[in-house]
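**Student:** What shape does this take:
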Amino acid sequence: MSIVVSDEWLKERLENSSGKTVVVDTRFELTDPDAGRKAYLDGHIPGAVYLDLNKDLSEKAAKHGGSHPLPDMEMFTAKMGHIGIDHDTTVVIYDQQNDMFAARFWWLLQYAGHEDVHLLDGGFEQWVRAGYNITTEVPKLEATEFKPNFQENAVTDIEEVIEKLANQSATLIDSRSHDRYLGKTEPLYRKAGHIPGAKSFFWKNVLNADGKWKETAELEKNFDSLSKDDEIIVSCGSGVSACPNVLALKSAGFRNVKLYPGSFSDWISYDENNVETKDE
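**Tutor:** Model (predicted):
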């Protein structure tokens, strides 16, 4: 089954109660952290529960580790059980459109060893466009036990990034816009540019002009300058917009793919680390 599912598929599954399903709303705005929860309360897909990037899908930022560090995984595991996710659960995640926050939660569940997790193509906007029902009713949660099986080979840290860039044993990609990669603009951080050695792969390039996810052949073309035999480390600003690229790489047949959660915001928290401002 594809990682990305259609609104028609989800509607039919919910109507027919075909298998245990948990739907998760991850809408969020970096410039207005309360906007996603407000949007959820104003209307969401029936049965959906809300998870917040800052409160549920990341840890509070510290000096090092980036601006959206991974959440405390013991706490994350408890929350998954609390919202009804266990080994037998199909999880469907949506964002406003095909945004980065749904992919972040997808990656976290994959990291925790839960494979039956999918993204709703087109997100909430597509669901509304299709004319399907929305509700303001917050569902009653049926708690269960989520037993993680952490995939430690799915994640890396700054020490490993430095080592593998030095010995050229992995390829590092930067998922931010090309202008941010080149340091022409930087809306969030005190330094502009990218980690030396990183290659530019803007995360929105995995989407079609209409915002839908590209098919497998198109994703393979997007990444055709990379080798499927190499280890690919995916970064961005803070480990969030990198996640759509991780998903796209997996969909395109890349197997040795790691997320660098700290990404550029972690890199520049160490004064001794240089930044680059030219294409590589």
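**Student:** contacts and neighbour counts: CA atoms only from here.
**Tutor:** Noted.
**Student:** tell me the strands in the protein, going along the chain?
**Tutor:** Secondary structure of the chain (DSSP state E): strands at 4-5, 21-25, 49-50, 90-94, 117-120, 171-174, 199-200, 232-235, 257-259.
**Student:** which one of the ones you listed is the most hemmed in?
**Tutor:** Comparing the strands of the chain by mean neighbour count (mean count of other Cα atoms under 10 Å), strand 232-235 comes out on top with a mean of 27.
**Student:** Can you name the residues in contact with that strand?
**Tutor:** 156, 161, 170-175, 242-243, 245-246, 256-264 (Cα atoms under 8 Å, 6 or more residues apart in numbering).
**Student:** With stretch 73-80 instead?
**Tutor:** Outside stretch 73-80, the residues within contact range by Cα under 8 Å, 6+ apart are 56-57, 86, 145-148.
**Student:** mind redoing it with 10 Å?
**Tutor:** For stretch 73-80, contacts defined as Cα atoms under 10 Å, 6 or more residues apart in numbering pick out 51, 56-59, 70-71, 82, 85-86, 108-109, 112, 143-148, 150.
**Student:** Let's see this one next, to set against the first:
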Amino acid sequence: MTHDQVLISATELEQLLIDGDPVTILDVRWQLAAPDGRAAYEEGHIPGAVYVSLEDELSDHTVSGRGRHPLPSGRDLEAAARRWGVRRGVPVVVYDDWNRAGSARAWWVLTAAGVEGVRILDGGLPTWRGPLESGSVTAPPGDLTVKHDDLYTGALPTLTAEQAGAPEVTLLDARAPERFRGDVEPIDPVAGHIPGARNVPSTSLLDDGGRFVPEVPEFSGAVGAYCGSGVTASVVVAALAAAGVDAALYPGSWSEWSSQSTRPVERG
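**Tutor:** Predicted coordinates:
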């Protein structure tokens, strides 16, 4: 992929709207401390944007054994995307207001399902200089048909737990350094990281304005990324993709890995 296939600036999005070009805009506000972003969305969002729930529509919590945010099925995603008004051949812009976590998750899930033309608003909502509208948007039903029902084996590469622990994979841990080291673990029952992983916090790939940095670290061989539950690792995958580097996502991430007491844990 290239930068322009992954990211879009607020200026470019505004020009699309001025020109009247068709585009579907999805508001995917989500934070660890505030996973339901609907209230913030209803207070003010980019005109025409439809709210997307990361917890309810970009995850499937009925799935067990695959971490805290299991991937949805392509079938369920297709039904949700039609509610959002996603149409065949119409580009999609996803945005959030917190460290690109929600938008990167939406970008990864939709792209893995085979949806083309999905881009992340670089810098998120704070970069938008146009008007905001309040309330909710109900879009006309879309007609999207996803290509992959199993996103774990979809259009983007993924890692199983066994593959994530393999020595030939350069594995990147997207969590904050203190969680990587195992100094603290506020969410999962076990502290630490997958042995051999390198800490590349997702926020280290964003500048002070929340935009993706143009240069990323160089890695050799196969590259994979994980975090607590596969959400912020999507930011790392997106940052690398924008720089032309393919990286696989370990969707279950630390929450899946640490759920099995037989798997090794490294600290420090």
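**Student:** just to revisit the earlier point, want to try a markdown table for the strands of structure 1, with distance to residue 250 of structure 1 as columns?
**Tutor:** Below are those laid out as a markdown table (distance: least, Cα to Cα, whole Å):
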| stretch | distance to residue 250 of structure 1 |
| --- | --- |
| strand 4-5 | 12 |
| strand 21-25 | 22 |
| strand 49-50 | 26 |
| strand 90-94 | 17 |
| strand 117-120 | 13 |
| strand 171-174 | 14 |
| strand 199-200 | 18 |
| strand 232-235 | 11 |
| strand 257-259 | 8 |
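**Student:** Out of those strands, which is closest to residue 63 of structure 1?
**Tutor:** Each of these has some distance to residue 63 of structure 1 by Cα to Cα; the shortest is strand 232-235, at 18.4 Å.
**Student:** and that closest one, which stretch of structure 2?
**Tutor:** Counting by TM-score structural alignment, strand 232-235 of structure 1 falls onto residues 223-226 of structure 2.
**Student:** so what's the residue positioned nearest the centre of structure 2 up against?
**Tutor:** For structure 2, the residue nearest the mean C-alpha position is residue 105 (1.7 Å; Cα atoms, centre = their mean). Going by Cα under 10 Å, 6+ apart, residue 105 of structure 2 touches 28, 54, 58-59, 71, 94, 111, 120, 230-235, 237-238.
**Student:** ditto for residue 14 of structure 1
**Tutor:** With the criterion set at Cα under 10 Å, 6+ apart, residue 14 of structure 1 makes contact with 20-23, 46-47.
**Student:** counterpart of it in structure 2?
**Tutor:** By TM-score structural alignment, residue 14 of structure 1 lines up with residue 17 in structure 2.
**Student:** State which helix of structure 1 is the longest.
**Tutor:** helix 100-111 (DSSP state H).
**Student:** how much does that helix stray from structure 2?
**Tutor:** On superposition with structure 2, the mean distance recorded for helix 100-111 of structure 1 (mean Cα distance after the TM-score superposition for structure 1) is 0.6 Å.
**Student:** chain center to that helix: distance?
**Tutor:** How far helix 100-111 of structure 1 lies from its chain's middle: 4 Å, per Cα atoms, centre = their mean, to the nearest Å.
**Student:** any idea of the angle it forms with strand 21-25?
**Tutor:** With axes from the mean of the first three to the mean of the last three Cα atoms, to 10 degrees defining the directions, helix 100-111 of structure 1 sits at 140 degrees from strand 21-25.
**Student:** was I right about residue 236 of structure 2 contacting residue 199?
**Tutor:** No - Residue 236 of structure 2 lies out of contact with residue 199 (Cα atoms under 10 Å); the separation is 11.1 Å.
**Student:** tell me, what's touching those two both at once?
**Tutor:** Common contacts of residue 236 of structure 2 and residue 199 (Cα under 10 Å, 6+ apart): 172-174, 225-227.
**Student:** mean shift between the match of strand 232-235 of structure 1 and structure 1?
**Tutor:** For stretch 223-226 of structure 2, the mean deviation from structure 1 after alignment is 1.0 Å (mean Cα distance after the TM-score superposition for structure 1).
**Student:** what's the offset of that stretch from the middle of its chain?
**Tutor:** In terms of Cα atoms, centre = their mean, the centre of stretch 223-226 of structure 2 is set 13 Å apart from its chain centre.
**Student:** the helices in the stretch 151-280 of structure 1, which residues?
**Tutor:** Ranges of helices in the stretch 151-280 of structure 1, per DSSP state H, counting those that start in this stretch, are 158-166, 178-181, 216-222, 242-251, 263-267.
**Student:** And the contacts of the second one?
**Tutor:** With contact meaning Cα under 10 Å, 6+ apart, helix 178-181 of structure 1 is reached by 174-175, 184-187, 192-195, 198-202, 236-237, 264, 275-279.
**Student:** ok, now with 8 Å
**Tutor:** Contacts to helix 178-181 of structure 1, defined as Cα under 8 Å, 6+ apart, come from residues 174, 185-186, 192-194, 200-202, 277.
**Student:** could I get those residues as a markdown table with distance to residue 208 of structure 1?
**Tutor:** Output for the contacts of helix 178-181 of structure 1, formatted as a markdown table (distance: Cα to Cα, whole Å):
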| residue | distance to residue 208 of structure 1 |
| --- | --- |
| 174 | 20 |
| 185 | 24 |
| 186 | 25 |
| 192 | 28 |
| 193 | 26 |
| 194 | 26 |
| 200 | 18 |
| 201 | 15 |
| 202 | 13 |
| 277 | 28 |
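**Student:** Of these, which is the nearest to residue 38 of structure 1?
**Tutor:** Set against residue 38 of structure 1, the nearest of those by Cα to Cα is residue 186 (27.8 Å).
**Student:** which residues touch that closest one?
**Tutor:** Taking Cα under 8 Å, 6+ apart as the contact definition, residue 186 of structure 1 lies against 180, 192-193.
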